[in-house]
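Asks: the following comprises the amino acid sequence and a computationally predicted model.
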Amino acid sequence: MNINKSFSHISYTLDNEEYSKLALKMLAGSKSLNIIKPVNIRNNGARRFMYSVKDLSELTSVCSGLDEGSICLILSRYKGVIREIESQTFLKKKFLELEPDRIFIDSTTREVKFIIVPAFSDSESDSHRIFLEKNYSFISRIFGNRESFVDRRLQDLSKICVDIKGKKEDDTSRIEWLEKLFAYISKEYDQNCVIKEDDADISDIENSMKIKEIELNYDGEYGIFTFYITKKTFFIGKSDGNDGILAMNPAVSRTHCRIDIDGDKVYITDLGSSNHTYIDGLMITDDQNVLLKDGSVLRIADMDFKVVFNYE
C-alpha cells in the first residue's frame, strides 16, 4: 500500500491488497464526528482511498506537550471510535490508523479525527498482535515524557505502559500486558475519573502548544541554509525588502510568498509569483491562504524547503 500526504488529503493506493466493500459502505454511513470518511476512487487501474484533511492539524504536532484534560479527551474519542468499529460486523480494529501524523484535530468542531482504511494488508494470524502494538505505541506517544498523573485512569495506563516497555518483543508475557492495556481502554477507562471529559476541551490541546519558531531547511543546488521564522508575518522573495531573501535564484519572484503564524496554525500565501508555490507537490493558487504543516515540503519556484515547527 502506498501512502501519500498533501496539505488537503491523505491517499492510500492499494497494490495487491484486498479491501472490504461492506466496510467502505459502513464508513460512508457512519455518523461519528471522529471518523474521516473515505472517498473510494480508481486511478490508472489502482484502487485508492482519499481522506480530506484540509484545515485539520496533525496530532503529532502537539502530542509532546498535552495536559491531562487533553489526554483524557483524546482517549475518550479513541474509545468511541473503537466502540464504533466493534459495533459494525465488517469493520476491523486493524483498519484503524494510530500513527499520530494520521490522527487530526479539527479546530472548528473541536474534535479528534481518525482514519479507518478497510484494506487487508497483513495476515489474519498476526493482525491482532499488530493492533495491540499500535495501541500501545499510540498511548505512549500521547503520554510523551510524563511520568506522573493526577487522573487515576492515566496513572493506571501509564503503569501498564511502563510494564510493556520493560518486556522484549519475544517475551511471552508482553502479549498479556498488551491485552491488559487495550482491555483497560475498552472496558474500564470511564470509571472513577478525576478529570471529567466535560472539563476537557480540544482547545486545550491547541493552546497547550504554541509555535515558537519555524525552520525552512534547504539543501540543494544553491547550497545548504535555513530560514528561522519567529515573526508573525514573514515575506520571501529575491528583492532586498523581504525577510527571507533568495536573490541567488532568478526563478523566484521579487516578493514570492508570505508565511503567517497564528497561534498553533501556520499559513502560506503565494503572492502572484511567476513560478508558483507548492506544498507537498501541489500548487497553491494566488492569494489563497493555505495551511502549512510540520514536516511538509514547501517548494518556492524550483527550491524545496523542509518545514520544521519548534514549539514553546
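Replies: Ah, there it is. Note that this is a predicted model, so its numbers are computed, not measured.

Asks: going forward, measure contacts and count neighbours with C-alpha atoms only.
Replies: Will do.

Asks: against which helices or strands is the longest helix anywhere in the chain packed?
Replies: For the chain, the helix with the greatest residue count under DSSP state H is helix 68-87. Judged by 3 or more Cα pairs under 8 Å, 6 or more residues apart in numbering; DSSP states H and E, helix 68-87 is in contact with strand 111-115, helix 202-208.

Asks: out of these, which comes closest to N145?
Replies: N145 sits nearest to helix 202-208 of all these, at 15.1 Å, using Cα to Cα.

Asks: so what touches the helix or strand following that closest one?
Replies: Downstream of helix 202-208, the first helix or strand assigned by DSSP states H and E is strand 211-220. Contact with strand 211-220 is made by 224-230, 261, 263-265, 303-312, as judged by Cα atoms under 8 Å, 6 or more residues apart in numbering.

Asks: go again with 6 Å.
Replies: 224-230, 264, 305-312 (Cα atoms under 6 Å, 6 or more residues apart in numbering).

Asks: weed out the non-buried ones from those.
Replies: Taking 16 or more other Cα atoms under 10 Å as the criterion, what is buried in these is F227, I229, D264, F305, K306, V307, V308, F309, Y311.

Asks: and the residues you listed as a markdown table, adding distance to N207 and secondary structure?
Replies: Listed next are these as a markdown table, based on distance: Cα to Cα, whole Å; DSSP: H, G, I helix; E, B strand; the rest coil:
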| residue | distance to N207 | secondary structure |
| --- | --- | --- |
| F227 | 25 | strand |
| I229 | 20 | strand |
| D264 | 7 | coil |
| F305 | 27 | strand |
| K306 | 25 | strand |
| V307 | 21 | strand |
| V308 | 19 | strand |
| F309 | 15 | strand |
| Y311 | 11 | strand |
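
Asks: next one for the comparison:
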Amino acid sequence: MKTLNSQTHISFKLDSGESVSSFGMNMIRQMNNENILDTAQVEIDGSETIVCRTEGLDSIESIKERLTLGERRNLVIGLSNLINSFAENSFLNKEFIVLDADKIFLSPEDGHAKFAVLPLVANNAGSFGREWLERLYKYLKEIVLIGDIDADADLRDLKEKVESIAGNHDYLTNELFDLCRFISTRFNNFQYSKPENASKKSKNIEVKLAYDGQYGRFALFIVKNGFVIGNDDSCDGKILFNGAISRKHGEVYIEDGECFYEDLGSANHSGLNGQVLNAGEKVRIQNGDVLRLADMDLRVEIVESAG
C-alpha cells in the first residue's frame, strides 16, 4: 500500500493483492462516527484508493513533541470509543484502525481524535490480530505515554499497564488483549478535554462531487471557495482524461454555509438535475443533486461540519 499525504487529504493506494471490503466501507459510513476521518473509496490510475479528509486537523506526527496532557487523554478516549463501536458490529474489526502517528489527527476545535479506518479484505487473518495489538502497544508507549502524565490518574494507570508488558517479542498475546480491554473499559464514554485555544464553532459544510461511470470512479473534494474544475493543469479539480471537459469548465463556491456552481463558458455545457445551465449562470447546488459536466454526471454530497 502506498500512502500520500497532502494538506487536505491522506490517500491510501492499494497494491494489486489488496482490496477494499465494500460492505465494511458501507458500514463505516453508516456509523457516522466522530472519531473516523471522512472517508471515500475511489479509483485512481486504475488502482483502488481510499481517501480520507484531513483539512483543518493536526497530524499527531507533527505535534507529538508538544502534546498536552488533555490531548494525550483524548487520543486514548477516541481509540476507546472506536474499539467499543467496532465490538458492537461483527462485520467490523479493530484491525481496520490505523495506528501510525502520521495517520492520526486531532481537531483543534473540539479536541476529538480522528483515525483513518481501512476496511481491507485481510489475506493474513491468522496473524493480523496480534500485529495490530503490537502496533497498539507501540502507539501507546511511543506517542501517548511520553512525558509527565502523573497528573492524570487514568493515564498513569495505563502507563503502568504498558510498562508491565515486556518490551520485546516474548510478551504474550493475552497480555496485549488485556491492554486493549483495559482501554475499552477504563476510558469508555469519557468526555473529551476541549483545547484551551479552541475557537468558537461556526456552521460550515464539506462538499464532495462523486463520479462513477464510464471513465471510472473518483471524487473531487471542494477544499476552497472558488474551486475551478477543468482539464487545465492550473485547475483545482483536474479532469485530464476527458477531452469533452473544457480547460476551465466550471467553478464551485462556498458562501455562508451554502454551495453554488457557475459554468465558465464551457464548450459542452454544464447541467443541474437535467437542466442545462447558461454560461455565467450561478446556481445553488444541494446534497443529492446531480451536476453534469459535458458527458459526466457527478453526485453532490454535502455534510455540515464544525469549522
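Replies: It's in. Just so it is clear, the model here is predicted, and its values are computed rather than measured.

Asks: quick one: TM-score?
Replies: Once superposed, the chains reach a TM-score of 0.58 (TM-score structural alignment, normalised by the length of the second structure), with 200 aligned residues with a Cα RMSD of 2.7 Å.

Asks: how big is the offset of the longest helix of the first structure relative to the second structure?
Replies: With mean Cα distance after the TM-score superposition for the first structure, helix 68-87 of the first structure departs from the second structure by a mean of 1.8 Å once superposed.

Asks: now do the next helix or strand after that helix: which elements does it pack against?
Replies: Once helix 68-87 of the first structure ends, the next helix or strand along the chain (criterion: DSSP H and E) is strand 104-106. Here strand 104-106 of the first structure touches strand 56-58, strand 111-115, going by 3 or more Cα pairs under 6 Å, 6 or more residues apart in numbering; DSSP states H and E.

Asks: tabulate these (CSV), appending mean neighbour count and distance to F234 of the first structure.
Replies: Output for those, formatted as CSV (neighbours: other Cα atoms under 10 Å; distance: least, Cα to Cα, whole Å):
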stretch, mean neighbour count, distance to F234 of the first structure
strand 56-58, 23, 21
strand 111-115, 23, 30
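
Asks: out of these, which is closest to L33 of the first structure?
Replies: strand 111-115 (7.1 Å).

Asks: next secondary structure after the closest one?
Replies: strand 119-120.

Asks: how far out from the middle of the chain is that next one?
Replies: Computed by Cα atoms, centre = their mean, to the nearest Å, the chain-centroid distance of strand 119-120 of the first structure equals 21 Å.

Asks: repeat that for stretch 94-102 of the first structure.
Replies: The answer for stretch 94-102 of the first structure is 9 Å, by Cα atoms, centre = their mean.

Asks: how long is it from one end to the other?
Replies: Start and end residues of stretch 94-102 of the first structure are separated by 14 Å (Cα to Cα, to the nearest Å).

Asks: and if you look at stretch 91-100 of the first structure?
Replies: 21 Å.

Asks: what range in the second structure matches it?
Replies: Alignment of stretch 91-100 of the first structure against the second structure: residues 92-101, by TM-score structural alignment.

Asks: give the buried residues for stretch 185-194 of the second structure.
Replies: Buried, per 16+ other Cα under 10 Å, within stretch 185-194 of the second structure: R186, F187, N188, Y192, S193, K194.

Asks: for stretch 147-161 of the second structure, that is, sorry about that
Replies: For stretch 147-161 of the second structure, using 16+ other Cα under 10 Å, the buried residues are I149, L155, L158, K159.

Asks: where's the last one, which helix or strand?
Replies: Here K159 of the second structure sits within helix 153-163, counting by DSSP H and E.

Asks: what's the mean distance for that helix versus the first structure?
Replies: Mean deviation for helix 153-163 of the second structure: 1.6 Å (mean Cα distance after the TM-score superposition for the first structure).

Asks: quick one: the helices in the stretch 151-300 of the second structure, in order.
Replies: With DSSP state H, counting those that start in this stretch, the ranges of helices along the stretch 151-300 of the second structure come out as 153-163, 173-186.

Asks: could you check the angle helix 69-87 makes with the shortest one?
Replies: When you say that, I think you mean helix 153-163 of the second structure. With axes from the mean of the first three to the mean of the last three Cα atoms, to 10 degrees applied, the angle from helix 153-163 of the second structure to helix 69-87 works out at 70 degrees.

Asks: one more: the last one?
Replies: Counting by the same axes, to 10 degrees, helix 173-186 of the second structure points 110 degrees away from the direction of helix 69-87.

Asks: helix 173-186 of the second structure corresponds to what range in the first structure?
Replies: Counting by TM-score structural alignment, helix 173-186 of the second structure corresponds to 175-188 in the first structure.

Asks: ok, residues contacting the matching stretch?
Replies: So stretch 175-188 of the first structure is in contact with L132, going by Cα under 6 Å, 6+ apart.

Asks: tell me which residue is most central in the second structure.
Replies: The residue lying closest to the centre of the second structure (Cα atoms, centre = their mean) is L37, at 2.6 Å.

Asks: number of nearby residues for C63 of the first structure?
Replies: 19 (other Cα atoms under 10 Å).

Asks: what about the nearest residue to it once chain neighbours are set aside, which helix or strand?
Replies: Leaving aside its sequence neighbours, C63 of the first structure sits nearest to I142 (Cα to Cα, 6 or more residues apart in numbering; 5.0 Å). Using DSSP H and E, the element containing I142 of the first structure is helix 127-143.
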